[in-house]
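Q: With the input below, show me the fold.
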Amino acid sequence: MAGTQSRSGRGKLQRLFLLLISAARLQSNTAKYVRGSISTSEDWVFLTRFCFLSDYGRLQFHFKYPEEDCCQNILLYFDDVSQWPAVYQKNQMDCYEKESVLRPDNNQVINLTTRYTWSGCEVVEEGQSRYLSCLGGRSFRSVRERWWYIALSKCGGSGLDLEYEMRLTNGRSFWTEQFSADEFGILETDITFLMIFILVFLISCFFAYLLKSRLLLHTTYKMFMASAGMEVLSLMFFCLYWGQYATDGVDNYGVKVLAKLLSSLSFLIFLLMLILLGKGFTVTRGRISHSGSVKLTVYMTLYTITHVILFIYEAEFFDPGQVLYTYESPVGYSLIVLQFVAYVWFCYAVYTTLKHYPEKQTFYIPFFAAYTLW
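A: Below is the predicted model of the structure:
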């Protein structure tokens, strides 16, 4: 999350790239390391969320605020329907009501004051000012993995004004420590698929050399190579991103967005290649009709624009206080519909091609079966 109240632009690149980078901000809410500052008249503020393991979850924090603003609290909600959903979805609840759902026996309130031993607070002087500096931690144990939501409060006060730094971890393994439990396995999966796609790309290069020597290096095969190459680059950047994240828990927005862009481009090229092959391009005919070209252009443009809108929609409308993923939005549903339309188009194209060229069944039947599953 790294400063929900204070985050601003991170560079002045081209407008589109800025928008896409801002779309990745949502992902920082599951970051292991978060820091920032808050200055608001609100008496209750949501900070971040994290899915802790049942036995190994740990929160370490450092909060600092002026002594005259005492006393502020860290509130720890979990995902039971009587807790976070009850508080966050009912905006009419005041600060006291939001605090009342917490269970005292679970130590879900950490008072940031010297009177509360577990907060680790002490008074420090900086020039003519006195601050409360609170350095402490909290372990999380439950019967299952749980989402925990961290908020701040100062009910009945003049608002919140503080600096914060938090580390949220799961165990001590390189593969789990920095990750929220819902992110387990992402790095290992990306590494595995990177190796697979590197092998696929190298094999495709070998066959491209053979095809070129026979003057059979067609456009659709070049599209396949371009798609595979972009997927390799995408997975390389994803592995770089998650590898760095596993080391220090810090989100690198630019690397992640670049990886997602390359993955989207790879997918779009591959989808276009499948429709073209379904229509028989480079298999039964050397060109697509004018009307077919127009339809493909309109469809791919629409699909690309929807992808871009989805990035922006995540940044502007996805609520970091809720567990939401890419396709849980109207734009995500639109993308699913477009993909279903592409599949229907693919089926119709293969059917029409086989109707006119039944001798191509040995190619099209396995081709259709494989990419129907895909």
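
Q: going forward, measure contacts and count neighbours with C-alpha atoms only.
A: Fine.

Q: next one: the helix or strand where Asp190 lies to chain centre, how far?
A: In this structure, Asp190 sits in helix 186-213 according to DSSP states H and E. Helix 186-213 has its C-alpha centroid displaced from the chain centroid by 25 Å (Cα atoms, centre = their mean, to the nearest Å).

Q: So which bits of it are buried?
A: Neighbour counts using 16 or more other Cα atoms under 10 Å place 187, 190-191, 194, 197-198, 200-201, 204, 208 of helix 186-213 among the buried residues.

Q: same question, stretch 222-232
A: Within stretch 222-232, the residues scored as buried using 16+ other Cα under 10 Å are 223-232.

Q: now do stretch 333-340
A: Result for stretch 333-340 [16+ other Cα under 10 Å]: buried residues 334-335, 338.

Q: out of the residues you listed, which are inside helices?
A: By the criterion of DSSP state H, membership of those in helices covers 334-335, 338.

Q: What is the nearest of these to Leu217?
A: Leu338 (30.2 Å; Cα to Cα).

Q: In this structure that closest one contacts Thr304, no?
A: No: using Cα atoms under 8 Å, Leu338 is not in contact with Thr304, being 10.6 Å away.

Q: I'd like to know which elements the helix holding Asp190 is packed against.
A: Helices and strands touching helix 186-213, by 3 or more Cα pairs under 8 Å, 6 or more residues apart in numbering; DSSP states H and E, are helix 219-248.

Q: And the next helix or strand past the helix or strand harbouring Arg35?
A: Assigned by DSSP H and E, Arg35 falls within strand 33-40. Note on strand 33-40: by DSSP H and E, the next helix or strand toward the C-terminus is strand 44-52.

Q: next structured bit after that next one?
A: strand 57-66.

Q: Could you give me the buried positions within that next one?
A: In strand 57-66, counting by 16+ other Cα under 10 Å, buried: 57-59, 61-66.

Q: about what we covered before: what's the overlap in contacts for Leu338 and Thr304?
A: Shared contacts of Leu338 and Thr304 (Cα atoms under 8 Å, 6 or more residues apart in numbering): none.

Q: let's see this one next to it:
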Amino acid sequence: SLPHAPLSLLLLAPSPVPHSKQDWLFLTRFCFLTDFGRLDFRFRYQKSRCCQNILLYFDDSSQWPAVYKKPDKDCYQKEAVLRPENNQVINLTTRYTWSGCVVEGEGDEEVLSCVGGRSFRSVRERWWYIALSKCGGEGLQLEYEMKLTNGQSFWTQHFSADEFGILETDITFLVIFSLVFILSCYFAYNLKGRQLLHTTYKMFMTAAGVEVVSLLFHCIYWGLYARDGVGNGSLKIMGEARISHSGSVKLSIYMTVYTVTYIILFIYEAEFFDPGEVLYAYDSPAGYGLMGLQLLAYVWFCYAVLISLKHYPEKQPFYIPFFTAYTLWFFAVPVMALIANFGIPRWAREKIVNGIQLGIHLYAHIVFLAITRPSAANKNFPYHVRTSQIGILLSSPKAGVASESFPHHAYGNSSFLGDSQPNFTELFSIQSRNSEHKIITTTADLSSPTFPPLPPPMPPRLVAHSPPPPPRLSSHFTEYFSMQGGGGVGTKA
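A: Have a look, this model is predicted:
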């Protein structure tokens, strides 16, 4: 069967149509503007296989939907829906002047070479579907080149009307996401200095970085496509806190199933995507599968949030806005697909859906960036356990359940010192004899305006050679020593 050509078709080398016993075949589709649509073609086939026709259908319900994948209609019936007065049939013979056909070669080697073009004008942007027919013959076989364009502008010439604005939109979002990624790196630098750069934030940075790379590949692809109408398909393809061990296993299983399912749907879309019926990704069974995966991920999201709130109810100031914001994000794609399928004209869906989808991605990144910013004004700042504490707490004999082993602490940035004050907070661990970890925290209180009283005088020595007394602290700051062992007992000096 004939391989389907891309949406905006510009075949620089002749594309052969393998010998097919079918007498009617779909070639490609394109959405033309009202006054600037143009089709330029070149067809070659043996004269002995005469005569073949180019059929031009538009998206009216009496035309393309009435013939495509209608097994009850034969070739003649599919041709009968066309209107001769609209010049929708191009007969590839020398008898039809507008086909531009001439005979080349001699004897059995004679071929018909047809070079011509056709302009498209309509009351609105329309989808046009190009098919090939030879009713009552022994099948189809030819070579062809087609160039379908919309005007002469760099931004529109090789683009189908439903793709207008995609390149400009991708460039705009590439700049915005690059700024988001740079800002996240700056926040990460501050968090690392405070030992608060957790895995969740690193995952967010990775997601933002991948989004930038994806948009970069898309911009390069569409830029090449705008230049020559072909592009590089490979570029487009390239462009599409610590938990417990059991939680890691569950998440790994889910991500494995999610990834495998996504790959299967991606391959299905690549192999079985029918441009005669499907106009954009979510208008197909593969798209419905992707929406199903999105809803399945939402179930996991709800479960994770509820478990976190169960163990840490004081974290509600963070998790309630977080859950609300990302509930909207999870349902945005299915709602967008429903609106696109039933409320957006078919010729405008791809460009509108592309913009909405990038906007949804930007919303997800901006929200997370805002609620995790390391600023004293951010009362919902989510992190309070320092990264140097995690391994110690999880390895404690009483840390049987990872989610319950972390200290409870209200969210917020109240513990952050201002930029004008140095932070002398130090955190380290000591291995005790009974193999239990102890956490020693030394905090210098810089807010006290007065100096501490001098220690009492030392008693006189009774033995001449007794060991010298321990040196006094020379610091002018109050010191607080907290030693948390197996029993969690603290001592003050």
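
Q: TM-score of the superposed pair?
A: TM-score of the superposed chains, computed with TM-score structural alignment, normalised by the length of the first structure, equals 0.81; 326 aligned residues with a Cα RMSD of 2.1 Å.

Q: hmm, back to that, rebuild the buried residues of stretch 222-232 of the first structure as CSV, extending it with distance to Phe140 of the first structure.
A: As requested, those are exported to CSV (distance: Cα to Cα, whole Å):
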residue, distance to Phe140 of the first structure
Met223, 50
Phe224, 48
Met225, 48
Ala226, 47
Ser227, 44
Ala228, 43
Gly229, 43
Met230, 41
Glu231, 38
Val232, 38
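
Q: I'd like to know which of these is nearest to Gln92 of the first structure.
A: Glu231 (46.8 Å).

Q: Quick check: the closest one vs Tyr299 of the first structure, distance?
A: Distance of Glu231 of the first structure to Tyr299 of the first structure, given as Cα to Cα, to the nearest Å: 22 Å.

Q: What is the strand holding Arg35 of the first structure packed up against?
A: Judged by 3+ Cα pairs under 8 Å, 6+ apart, the packing partners of strand 33-40 of the first structure are strand 160-170.

Q: Where does the strand it packs on end up in the second structure?
A: Per the alignment by TM-score structural alignment, strand 160-170 of the first structure matches residues 140-150 in the second structure.

Q: Mean deviation, the matching stretch versus the first structure?
A: Superposing on the first structure and averaging over aligned pairs (mean Cα distance after the TM-score superposition for the first structure), stretch 140-150 of the second structure comes out at 0.9 Å.

Q: Glu314 of the first structure touches Glu328, doesn't it?
A: No: between Glu314 of the first structure and Glu328 there is no contact under Cα under 8 Å: 9.6 Å.

Q: ok so, going back, CSV for the buried residues of stretch 333-340 of the first structure, including distance to Ala151 of the first structure?
A: Output for these, formatted as CSV (distance: Cα to Cα, whole Å):
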residue, distance to Ala151 of the first structure
Ser334, 34
Leu335, 34
Leu338, 39
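
Q: ok, so of those residues, who is nearest Ala369 of the first structure?
A: Taking those together and measuring to Ala369 of the first structure by Cα to Cα, the closest member is Leu338, at 20.2 Å.

Q: Trace the closest one over to the second structure, please.
A: By TM-score structural alignment, Leu338 of the first structure lines up with Leu293.

Q: Hmm, its match is touching Tyr258, no?
A: Yes: judged on Cα under 8 Å, Leu293 of the second structure makes contact with Tyr258 at a distance of 7.0 Å.

Q: Quick one: residues contacting the residue nearest the centre of the second structure.
A: Nearest residue to the geometric centre of the second structure (Cα atoms, centre = their mean): Glu211, 6.1 Å. When contacts are counted by Cα under 8 Å, 6+ apart, Glu211 of the second structure touches Phe177.

Q: neighbours around Lys98 of the first structure, how many?
A: A count of neighbours around Lys98 of the first structure, defined by other Cα atoms under 10 Å, yields 22.

Q: sec struct for it, please.
A: The local conformation at Lys98 of the first structure, judged by DSSP: H, G, I helix; E, B strand; the rest coil, is helix.

Q: right, and it touches Lys90 too?
A: No: assessed by Cα under 8 Å, Lys98 of the first structure is found out of contact with Lys90, at 9.4 Å.

Q: show me the contacts for Gly223 of the second structure.
A: 167, 231.

Q: Alignment lookup: it to the first structure.
A: That one, Gly223 of the second structure, aligns with Gly243 by TM-score structural alignment.

Q: now Leu10 of the second structure
A: For Leu10 of the second structure, the aligned residue in the first structure is Tyr33 (criterion: TM-score structural alignment).

Q: What number of residues are in the vicinity of its match?
A: 23.

Q: where's it relative to Thr372 of the first structure, distance?
A: Distance of Tyr33 of the first structure to Thr372 of the first structure, given as Cα to Cα: 41 Å.

Q: quick check, nearest of the buried residues of stretch 333-340 of the first structure to Leu310 of the first structure?
A: Of those, the one sitting nearest to Leu310 of the first structure (Cα to Cα) turns out to be Leu335, at 8.5 Å.

Q: Apart from its chain neighbours, what residue comes closest to that closest one?
A: By the measure of Cα to Cα, 6 or more residues apart in numbering, the closest residue to Leu335 of the first structure outside its immediate chain neighbours is Thr306, 6.6 Å from it.

Q: is it true that that neighbour touches Val331?
A: Yes: with contact defined as Cα under 8 Å, Thr306 of the first structure and Val331 form a contacting pair (7.0 Å).

Q: which element is Gly391 of the second structure on?
A: helix 387-395.
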